[in-house]
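**Q** Return atomic coordinates for the entry below.
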Amino acid sequence: MKSRDLIDLLLLAAIWGSSFLFMRLAAPAFGPVALAFVRVAGAALMLLPLLVWRGEWPALRAHWRLMLVLGLTNSGLPFLCFGYAALTLPAGLASIFNAATPMTTALIAWAWLGDPLSRPRALGLAIGFAGVAGLALQKSLAGGTLGGWQLDGGAALAVGACLLGTLMYGHAGNFSRRHLSGVPAMALATGTQAAAALALAVPAALTWPATPPSPAHWAMAAALALLCSALAYILYFRLIARVGPTSAATVTFLVPVFASAWGALVLGEALTLPMLLGGLVILAGTALVLGLWPRRRPAAAA
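**A** Reported below is the predicted structural model:
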């Protein structure tokens, strides 16, 4: 993994870490369907002129049928799932469940594409999952209670929505690799957002909130569209092309770390020692999956 890919990975984790904060604050005003539509439609409107300007419109036109499938599984439905979860779950906890994405991506790649799951990579996935589980436990038991979150029917559905979203993300990463390899990242980002917007247009119109969202809520929705979707998916598809879907999906191991940091900066949430230790465990697992550690020594010349 080259340094530019590592920079893209960290930048993407920081951006997607903020998305859970924006969803948590904006979902009650818009509702999950309308918010998902605003997010993908805004991203598509930003990306389409850039795609035409770069001369990559033919790539989107040539693969539009595949883009429809990828748009649903990589954007429309996962955004709806996590928007629904944001009505119940804290932003940090939703981001922790989202960190199951590398596991679903790696397992689907192994079962569908025959991608070998080496021992270091499998160990890295296990360590990363352990770090995520530790963070989830720390958040759940903070203050000797369930942190204000009770596992009732609504919360169980929210957790199920998060895990369904990660399953779709895992499928989408491998679908892109198998059917859309070589397609420019800008075309993939634009096509997926436009396809998701078309799919969600009618449901969003039927569930549009009766009370107009405030300007502050619109600003959060705009941040989700322009920053967390348009820019983020350019980075994500570029990573898939360079390092593969499993390695690219390890960004979700880092997202809870950044989501907790954003929560501390914006909402004043405390960063505890267990959270910091859990973040270090996640980083170690990510390094193993990406092959950043341990470094292999070059073979000695004969």
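**Q** For the rest of this, base every contact and every neighbour count on C-alpha atoms.
**A** OK.
**Q** Would you map the helices across the stretch 151-300 of the chain?
**A** Assignment of helices within the stretch 151-300 of the chain using DSSP state H, counting those that start in this stretch yields the ranges 153-179, 185-206, 215-225, 232-243, 245-249, 251-267, 273-290.
**Q** Okay, buried residues for the first one please.
**A** In this case it means helix 153-179. Buried residues in helix 153-179, counted by 16 or more other Cα atoms under 10 Å: 155, 157-177.
**Q** With the fourth one instead?
**A** Within helix 232-243, the residues that count as buried by 16+ other Cα under 10 Å are Ala232, Tyr233, Ile234, Leu235, Tyr236, Phe237, Arg238, Leu239, Ile240, Ala241, Val243.
**Q** and it, what does it pack onto?
**A** helix 3-30, helix 153-179, helix 185-206, helix 245-249 (3 or more Cα pairs under 8 Å, 6 or more residues apart in numbering; DSSP states H and E).
**Q** now swap in the first one and tell me
**A** Helices and strands in packing contact with helix 153-179 are listed as helix 64-71, helix 77-86, helix 91-98, helix 101-112, helix 232-243, helix 245-249; criterion 3+ Cα pairs under 8 Å, 6+ apart.
**Q** what about stretch 202-212, how long is it end to end?
**A** End-to-end distance of stretch 202-212: 18 Å, with Cα to Cα, to the nearest Å as the criterion.
**Q** For it, which outside residues touch it?
**A** Stretch 202-212 has contacts (Cα atoms under 8 Å, 6 or more residues apart in numbering) with Ala29, Phe30, Gly31, Val33, Ala34, Phe37.
**Q** Before we compare anything, build this one as well:
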Amino acid sequence: MPVHMSDSVRGGPRNGVGLGLALGSAVAFGGSGVAAKPLIEAGLDPLHVVWLRVAGAALVMLPLAVRHRALVRRCPGLLAGFGLFAVAGVQACYFAAISRIPVGVALLVEYLAPALVLGWVRFVQRRPVTRAAAFGVVLAVGGLACVVEVWSGLGFDALGLLLALGAACCQVGYFVLADRGGDAGDAAPDPLGVIAYGLLVGAVVLTAVARPWDMDWSLLAGSVPMDGTPVVAGLLLAWIVLVATVLAYVSGVLSVRRLSPQVAGVVACLEAVIATVLAWVLLGEHLSTPQIIGGGVVLAGALVAQSSAPARGSSEPVAGGGPERELSGRSTAA
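**A** Model (predicted):
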């Protein structure tokens, strides 16, 4: 979940570099579920896979945490919210969901987060939202109905869908907590520092919950089947930690520093498309035509909801709760 630095559009060659980084980040995030699912199906508990991902990434990012240790005093609430919700909550729910439903479906359900943020703003905070944002919510909900095929009585595992929805709610919970704990007068914290400490907090929480000492570590020493093809488990884990987490977060932050939040948000929506295509090719998970169309509608609705917010501090109606103007709404699970 990279941090938005400003609302101005950068120009020149930086845009090309930024787009490349944003696309790379979307590919990296999109491959997390595809790499994790074979490990889960081989016998690892989803919580153990999440712990391996978060703890491994936290170890890699530890030097950044030391460098930005002043953040612990400046914004402890923000760090706690990021670690508890955007890291531990989102990823635990997402990995548990993909153990029961297709990767693409889980990620598309998670993309309801921008719509849920708007619901919080409108009905809990009682603040107005733009018509475009409300239209985006309607699009997202309608698209989700196609993704889960409501006309067939929810053919997917109901618990899997609830877990995916839980991942979306965790993103909303993080935004709400950050909004309450933030001070508009403070300088924006360094996004890489927030990510580093979020991973550390998430690792501590997940250690208590997942109990990794009970994990069957021997599974990581062998191979696991990926749609019938044996793949070294250690390579899948390395991809999840180094590429789908560390590289994905860092490249996402660097891309937003070169692009406007709106442009970065457009590219971020490709994450769900990439995850669906990778799951189709590598895992043999096929979506029906109505589900593919519905997925496109979900992403369109999420994009409208994210991009229709005015600049922070504007007197216009808002399209989001506040902190999502600094912290991108991209999925932190994928």
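**Q** TM between them?
**A** Remark: TM-score between the superposed chains equals 0.74 [TM-score structural alignment, normalised by the length of structure 1]; 278 aligned residues with a Cα RMSD of 3.8 Å.
**Q** before we move on, the earlier item: switch the buried residues of helix 232-243 of structure 1 over to TSV; also include distance to Ala196 of structure 1.
**A** TSV is the format used below for those (distance: Cα to Cα, whole Å):
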residue	distance to Ala196 of structure 1
Ala232	16
Tyr233	13
Ile234	16
Leu235	18
Tyr236	17
Phe237	16
Arg238	20
Leu239	21
Ile240	20
Ala241	21
Val243	25
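**Q** doesn't Pro225 of structure 2 fall inside a strand?
**A** Yes - according to DSSP: H, G, I helix; E, B strand; the rest coil, Pro225 of structure 2 belongs to a strand.
**Q** Hmm, it is touching Lys37, no?
**A** No - checked against Cα atoms under 8 Å, the pair Pro225 of structure 2 and Lys37 is beyond contact range at 10.0 Å.
**Q** Looking at those two, which is more packed in?
**A** A count of neighbours by other Cα atoms under 10 Å puts Lys37 above the other of Pro225 of structure 2 and Lys37, at 25 against 16.
**Q** What is the equivalent residue in structure 1 for the more buried one?
**A** When structure 1 is aligned by TM-score structural alignment, the residue opposite Lys37 of structure 2 is Arg24.
**Q** From the contact counts, what lies against the helix or strand harbouring Val33 of structure 1?
**A** Here Val33 of structure 1 sits within helix 32-53, counting by DSSP states H and E. In terms of contacts (3+ Cα pairs under 8 Å, 6+ apart), helix 32-53 of structure 1 is packed against helix 77-86, helix 185-206, helix 215-225.
**Q** can you rerun that using 10 Å?
**A** Counting contacts by 3 or more Cα pairs under 10 Å, 6 or more residues apart in numbering; DSSP states H and E, helix 32-53 of structure 1 packs against helix 3-30, helix 57-62, helix 77-86, helix 185-206, helix 215-225.
**Q** Nearest to Ala111 of structure 1, out of those helices?
**A** Of all these, helix 77-86 sits nearest to Ala111 of structure 1, with 21.7 Å by Cα to Cα.
**Q** Can you check which part of structure 2 that closest one sits on?
**A** Residues 89-98 of structure 2 are matched to helix 77-86 of structure 1 when aligned by TM-score structural alignment.
**Q** related to what we said a few turns ago, what's the angle between the helix holding Val33 of structure 1 and helix 64-71?
**A** Orientation check (axes from the mean of the first three to the mean of the last three Cα atoms, to 10 degrees): helix 32-53 of structure 1 against helix 64-71 gives 140 degrees.
**Q** Helix 32-53 of structure 1: which residues count as buried?
**A** In terms of neighbour count (16+ other Cα under 10 Å), helix 32-53 of structure 1 has its buried residues at 32-48, 50-51.
**Q** ditto for stretch 13-21 of structure 1
**A** Ala13, Ala14, Ile15, Trp16, Gly17, Ser18, Ser19, Phe20, Leu21.
**Q** repeat for stretch 68-85 of structure 2
**A** For stretch 68-85 of structure 2, by 16+ other Cα under 10 Å, it's 68, 71-72, 75-85.
**Q** For those residues, give me JSON lines that also has distance to Leu200 of structure 2.
**A** Below are the buried residues of stretch 68-85 of structure 2 laid out as JSON lines (distance: Cα to Cα, whole Å):
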{"residue": "His68", "distance to Leu200 of structure 2": "13"}
{"residue": "Leu71", "distance to Leu200 of structure 2": "13"}
{"residue": "Val72", "distance to Leu200 of structure 2": "12"}
{"residue": "Cys75", "distance to Leu200 of structure 2": "15"}
{"residue": "Pro76", "distance to Leu200 of structure 2": "13"}
{"residue": "Gly77", "distance to Leu200 of structure 2": "14"}
{"residue": "Leu78", "distance to Leu200 of structure 2": "13"}
{"residue": "Leu79", "distance to Leu200 of structure 2": "9"}
{"residue": "Ala80", "distance to Leu200 of structure 2": "10"}
{"residue": "Gly81", "distance to Leu200 of structure 2": "12"}
{"residue": "Phe82", "distance to Leu200 of structure 2": "10"}
{"residue": "Gly83", "distance to Leu200 of structure 2": "7"}
{"residue": "Leu84", "distance to Leu200 of structure 2": "10"}
{"residue": "Phe85", "distance to Leu200 of structure 2": "13"}
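**Q** Apart from its neighbours in sequence, what residue is nearest Leu167 of structure 1?
**A** Excluding its sequence neighbours, the residue lying closest to Leu167 of structure 1 (Cα to Cα, 6 or more residues apart in numbering) is Thr104, at 5.8 Å.
**Q** same question, Glu41 of structure 2
**A** Leaving out its chain neighbours, the residue that sits closest to Glu41 of structure 2 by Cα to Cα, 6+ apart is Ser99, at 7.2 Å.
**Q** and if you look at Leu200 of structure 1?
**A** That would be Phe37: by Cα to Cα, 6+ apart, it lies 5.7 Å from Leu200 of structure 1.
**Q** What distance do you get for the residue mapped onto the one you found from structure 2 to Ala158 of structure 2?
**A** Phe37 of structure 1 maps onto Trp51 of structure 2 when the alignment is built from TM-score structural alignment. As judged by Cα to Cα, Trp51 of structure 2 and Ala158 of structure 2 stand 24 Å apart.
**Q** swap in Leu254 of structure 2?
**A** Distance from Leu254 of structure 2 to Ala158 of structure 2, by Cα to Cα: 38 Å.
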